[in-house]
Structure formats: C-alpha cells, structure tokens
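S.K.: sequence-free structure coming up:
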C-alpha cells in the first residue's frame, strides 16, 4: 500500500503545478501580453512608448504621453487549437497500453479583459500623472475529454490572475520621465485529473505482478477516480519604468515588473475512492498548499517616426522563468509531502512593428514577433504542451472623434510542434508513461475603446 501514499502526494503536487503547466496562454509559459489591443495589432512592438492607457501597468513613465484624462477598455479572445497524437503504457509495460482518445481540442475561446485610466494633474502638480489599471498578466484555461489517454496527468485547468495596479509618473523635463506602480495580485486555480486507483491497489499489494494478472480483482484503469484542487492567494509586487524621447521622432522606454510570490492555500477533493481505500486518511478531503512565484519581466521598447504618418517600432522582453525551478507541496500542518521539479529557463521575446496613418481618422498597423519557450523536452507535460512561437499581427485604430477612438486587432500564433515523453515516476505517483506530440496554433481577436476627456 506504499504506492497509495505517493499517489495522494502527487495529486496535490500535480494539481498545484497545473497552475503553471497549461496551454491557453497567449505568450510562452503562462504569460499574457493582452493588456492592449493596440499593442496586439503590432505584436507588442513599441508597447512601452505609446499613447495608450495600458502603460499604467506596462511602463508608468509613459503616462506622460497622454495629455487628457483617458479611460480605456480592452477585450481579447484567445482561442487555442491543439491536437495530441500518442499514447502510453501502465508501469512501463508495452503490453498494457493506456486506453482513451486524444482528448479533443483542449482550448475553448477564452476572453481576457483589461481596463485602465490615466489622469494628468493640473496646476502646481502639472508634471504628475496618476493611473489605475485592472488586468490579467498571467492565466490559462484548458479542458481535455474526461476519458482521454492522458487523463492521469491532466483533465481540466482553470487559472486566473487579476492585477490592480496603481501608478504614478513624473515628467522631469521635456522628453524625460520616470514612473512606478504598486501591484495587488489575486491568483485563483481550479485543477482536475484522474487517479488510477486500480494500479495503486495492485502495485501496493506487495506483489506488483498483480497488475498484470487478469485473475487479480483490482486491475489498472478499472477503478478510475477523480481529484480536484481549488486554491487562491493575494500578494503584492511593483513595476518601475522610464521614458526618454530625445527628439520628436525617437522614443525609448524601459520597465521592470517584479516577481510576485504566492502561497496558494486551498482544498483537495477526491471522488470515486474504492471501498477498500474508503477509510484511508490519505484519501480524505482536506487542506493543502504550495508556493507559486510569477516571474519578473524586463522590457525595452523603441519607436522611431520615419515620417509624420509612418512609425517603426521594436520590443525586447526578458522573462525570469528561472523563479520556477520546483514547487514544494506541504500539508496545512507544514509537513512536506513532495517536490516537483520542472527547471524552466529564462526566455527572450522580440518583435518588430509599424504604424501608418492612412488619414487623421484611420491608422493601420502590423507586426511580427518571436517568443521562446521556457519548457524543456525532458519536463514538458500535457498541461503545457508549449514550444517556441511565431506571432503575426494586424490592427487598426478608428478615431471617431477627438474624444473617442476604437481599436481592433487579429493575431495568429504558430507553435512549433512540441513533443512529450513522460516515464513512470513512482516518487511523484505517476504509474504510467505518456509519449506523443502536439500540433496546434492560437488565434487572438481583440477590440477596445479609448475615451479622452
């Protein structure tokens, strides 16, 4: 019965880790860059130096670009299309294949809302700018079919982060500004997976060969149960930035967003526990938690006006995913029940874009980007079948009046086909292998409104 102990520990570990390993993010890892539809239309090139209220959370120093009170609302729908091809076996036995289909398309259209407002001060405070934003810098959602071949690794993952950012900027001189913001972040997660109680019982019977003896009453995949974990936490961080515009044509912005550390606390729920294990305290619902650190993000943006109506833009972003080397799982009494490594690497993102003012009322834009994945072949899981990405974007702004404008954008993300090759890992409670590859892409459509008064 020793294997049951590792099964329960792994259930919590993988569920908490599921907040990290899921694929409905529009950037590599579980990062979201959809704070601005205008930025979406140029693959985020020039994201820190625009006349866009989203700079409240991206680069507070750029709030000085807005000379009126400005309110902005953005909505982007992310639709991941993915298909898994592959399978697995029980306990490394090629003659005992996992049952189930390919899981279907794990990604449903998911809306990502963001709102922001900037307020230039007047009179003696005219060089001061204040801003507030509400948005989602990290988050994801996937759902596989209940009986799919990888159900013991992941079924449903729903993770949300929501940031409230309060920022201030100071205009030091013409073309030079600095800014900083306070971030309050709420993180919530609901994760599910299946548990192979049949394998847990036969492997823990003292004679693992029972798992391959048809006469034994408890067989692999014959007693599937379910596991669910829900957790949440509030934490704080900060963002700082600067903007330098030495001429009317050139602007350079830089910003740094801090790590935000969460101590996720929640409850574990088990379903379908066989009567043989019904009194086992290791499968009783109860509290648990783990530490989650969202990464630091450093960004540099450049904008250059080639002509009065034509601008070229660029972005470079460095994301500190090395904050996610492992997650240690603890019970509510502090007892460590397991640690899961995943060894993510820091990533680099590059983008180039352009804007063209077709008329005073209409601006067209486009961009291309390259986004590296933090994952590795050794540790990649079906919760995040991520790989390097190529972004292609188109967008437009319609200035309805001096006070009101609307934006729309489309982005296509092509993902290099990732592979997974997961072995049996008794220490983590994984009693089956899973190997295969994914094909897929993501489509993003966004609309926004900006009102100046």
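M.R.: Perfect, I can see it now. For clarity, every value in this text was computed on a predicted model and none was experimentally measured.

S.K.: When you work out contacts or count neighbours from here on, use the C-alpha atoms and nothing else.
M.R.: Will do.

S.K.: list the contacts for the residue nearest to residue 152 when sequence neighbours are not counted?
M.R.: Nearest residue to residue 152 in three dimensions, chain neighbours excluded: residue 194, at 4.8 Å (Cα to Cα, 6 or more residues apart in numbering). Contact analysis of residue 194 by Cα atoms under 8 Å, 6 or more residues apart in numbering lists 151, 152, 153, 154, 155, 224, 225, 226, 227.

S.K.: ok, now residue 48?
M.R.: By Cα under 8 Å, 6+ apart, the contact set of residue 48 is 55, 58, 59, 62, 252, 253, 254, 255, 299, 300, 301.

S.K.: I'd like to know which of the contacts of residue 194 are part of strands.
M.R.: If you go by DSSP state E, the contacts of residue 194 have 224, 225, 226, 227 in strands.

S.K.: dropping in the other structure now:
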C-alpha cells in the first residue's frame, strides 16, 4: 500500500468506526433512548425504577416481579442544525494552502432516524426473575453533500449496533435487590468520504470503509428501597470492539491512479465507555415521585483506535471522561394517567482541537415531558417528547487526505434535536 493512501486511511478510519449523530440525545456517539417512560422524565430515575423498561440501566430492576412484563418503544429522532466553514484550507502536493472550496454551509447533515428498543422479564419464583433487553445504543446515519466543504473528512456514514442483554435479578432481602447481565453487542459500520486528486480542477476520488463484529460486555447493579425511597447503583462495563472489514479506493487519476484498490481484512479495535450510574426515586406523596440520576462516562477509554494489518497504527482520539445529571418527576394525575417531566445536563467528551465534522458534539440541555395512560389492567401506553439544545461549537481537527494536509476551521450553529417516543407495556 502506498504511503499516501495509508495516510488517507489513518485520517478516515476513526470516522468509519466512531462517527456520531452529533445531535443525538446523549453524548458523542451514544444514544440513551431505550425507554419511553425514561424519555418523559429526561432519563432521571431509571437506575432506581422497576420493570423491564429499566433493564438497560440496571438489571436489579426486575428482581421480585410478581407477573411477567414486556415493553417496547420507538423514538423518532429529528436533528437540525448547520455545519459551517469558517476558512478551511488544503495544501495539495507541490502547492500552497488554498481554500478547500465547496458549499460552505451543510444544512441538517445528520439524517432523521428511528430507534427501536424492547425488553421482557418474568419471575422464576417470588425472589428471582430473568429478562432480556434488546437495544441499539450506537446507531445513526450522516449524509453530507458531495460538494460540501467537509467532504474530505465527512461524507456518508452509517453505524448500527444491536445490544442483546440477558439479565437476572434477585430480591435478596425485603430492602435489597441485585442484578447482573451480559451485553452481547453487534456492530456494523460503513463510511464513504472524498479524496482529493492532485489538482483542484479534477473530480474527487472516493474511499469506502466497511466492517462488522461481535463483542461482549457486562452490567451489574443493586437497588435499596423502603416504603418511600429507592436508591439504585449500576455499572455498565466498557466494551472493546473488534471490527473486520474492507476498504475500496476509487476515482484517483494521474499519478495517483495506481492507488485505486480494494483491500479485504482491514481490522480495528476501539473501546466504548463504561457507565457508572447512581440515582434515586423519592415518593413525597401518594401522587408525586421525584427522580434524580447522575452518570459518569469513562470516555477516556476511547483514547485511540488501534488498526491492524495492513496499517498497523494507533490513532490518538483524546476523549475525556464526562458526565450527565438529570432531575424530574412522575405525577399520578388520576389512577390511570401519570404525567412526567425532567431536565438533563450533559457535557461532551470531545475536546477543542480534536473535533471534526463527523462528530460535531457539544454540551447540551435535554428538556423532556411525557406521560402514561393505563388502557387496561394489563396494558399501558407511554409517550414522550424531548427537545435537546446544543451549544455552538468549533470543528477544528486537522487531517491529511491522500498526502494533502487540511487545516479544518468550521463551526456548528443552531444545533438542536426534536425526539418523539412512543411505547407500550403489557403484563401477563
């Protein structure tokens, strides 16, 4: 493999593996929309709540169940915002730095999407229950135009994960519940981005990276409760992802034409973060319950992407640990109708100088509202709406594409997301 194409791959590989929704509802490339009930209170009490809807956050949530229960939900995520060029320049071999060209404003480059989730749990006896949650914690699609100013660092990206979490919960005493789970996670990713030819008058080349793999993690938690309060603590392990796939390079002309190729067996390793989750639910009256939850994300685990043959390189990412904090309430307006709302603050793990157009993440506020209606003793409908407001942030990670250094100077503007979630739960 030629040195120029190897450098191009080193610039693009992180994007292939970890590109993000940017304007999702959690942070970086993690999505937290795994429950309609949780979304309504801005994810403020899940580690301390009960039933299969809280399995993702804490397997202790199903301990001591009396009946089997199942829950499903789907979230429509509608991101909005602009990614704007403030003076990005490129230096092609033998030339001087010049404007990168292309459309200077990318409007709504993150595609709308639907995120499904589901869980089921059943008691084995009065103390022990088993359950299964199926979620998609890292999933998105981005689509920058072919003539975008960001085309050499971000073009088209698709990431899908499926997390299968078999769980067990045990009611140890009348005040203590514990639980454990295995996370079996499948990842499938594809990235396409442009490659500059030697002259700006020539059409761009293109490279497409794709890969997939299965990996394992685990979750453990406990809940301490009495007649008016529940405190929950859980730990979701980091997962080391091992992807294997292919690279296709095409459209290079002139002296670069010999570098058009398809490579099979491209390998990479990277880690998604552990989560330390602490929260509580406090019943202040027969109708009102207050919720609070904090999450510590060990994003520093995502320090580098380690590429195997034929590249054999480690690419620093320099993410930092981060956190989120949420508060909310549930209010039983009638025996059949429960209203809820919440507020969540989340800090981004990305750093200035290391942020690119494919991961335009920033600090955000999440405002949530929703409710539940018991249609029958066995069936309840859940609905929620979230408005996520993002801080305007710089896009400033330099890169190299086919031997051409690119000094990226951009910015996100007016970024926000509208999220509608609908779900249902049934006992049997």
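M.R.: Looks like it arrived, so ask away. The shown structure was predicted, so the numbers you read here are calculated from the model rather than taken from an experiment.

S.K.: Using CSV, lay out the ones in strands among the contacts of residue 194 of the first structure together with distance to residue 308 of the first structure.
M.R.: Formatted as CSV, those follow (distance: Cα to Cα, whole Å):
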residue, distance to residue 308 of the first structure
224, 65
225, 64
226, 61
227, 59
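
S.K.: on that earlier part again, let's have the contacts of residue 48 of the first structure in CSV, adding distance to residue 324 of the first structure.
M.R.: Listed next are the contacts of residue 48 of the first structure as CSV, based on distance: Cα to Cα, whole Å:
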residue, distance to residue 324 of the first structure
55, 27
58, 22
59, 25
62, 30
252, 30
253, 27
254, 24
255, 21
299, 20
300, 23
301, 26
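
S.K.: re earlier: just curious, which of the ones in strands among the contacts of residue 194 of the first structure is nearest to residue 142 of the first structure?
M.R.: Nearest to residue 142 of the first structure among those: residue 227, at 16.1 Å, using Cα to Cα.

S.K.: What number of residues are in the vicinity of that closest one?
M.R.: 23 (other Cα atoms under 10 Å).

S.K.: Show me what it aligns to in the second structure.
M.R.: Matched to the second structure by TM-score structural alignment, residue 227 of the first structure sits across from residue 207.

S.K.: Isn't its match up against residue 247?
M.R.: Yes - if you go by Cα atoms under 8 Å, residue 207 of the second structure and residue 247 touch, sitting 7.0 Å apart.

S.K.: Where do the helices of the first structure begin and end?
M.R.: 2-17, 37-40, 55-58, 197-203 (DSSP state H).

S.K.: Out of these, which gets nearest to residue 332 of the first structure?
M.R.: The nearest among the helices of the first structure, by Cα to Cα, is helix 2-17 at 12.1 Å.

S.K.: who wins for most neighbours among the ones in strands among the contacts of residue 194 of the first structure?
M.R.: For those, the largest number of neighbours (other Cα under 10 Å) sits with residue 227, at 23 neighbours.

S.K.: how much space is there between that one and residue 336 of the first structure?
M.R.: Distance from residue 227 of the first structure to residue 336 of the first structure, counting by Cα to Cα, to the nearest Å: 19 Å.

S.K.: and what of residue 62 of the first structure?
M.R.: Using Cα to Cα, one gets 45 Å for the distance from residue 62 of the first structure to residue 336 of the first structure.
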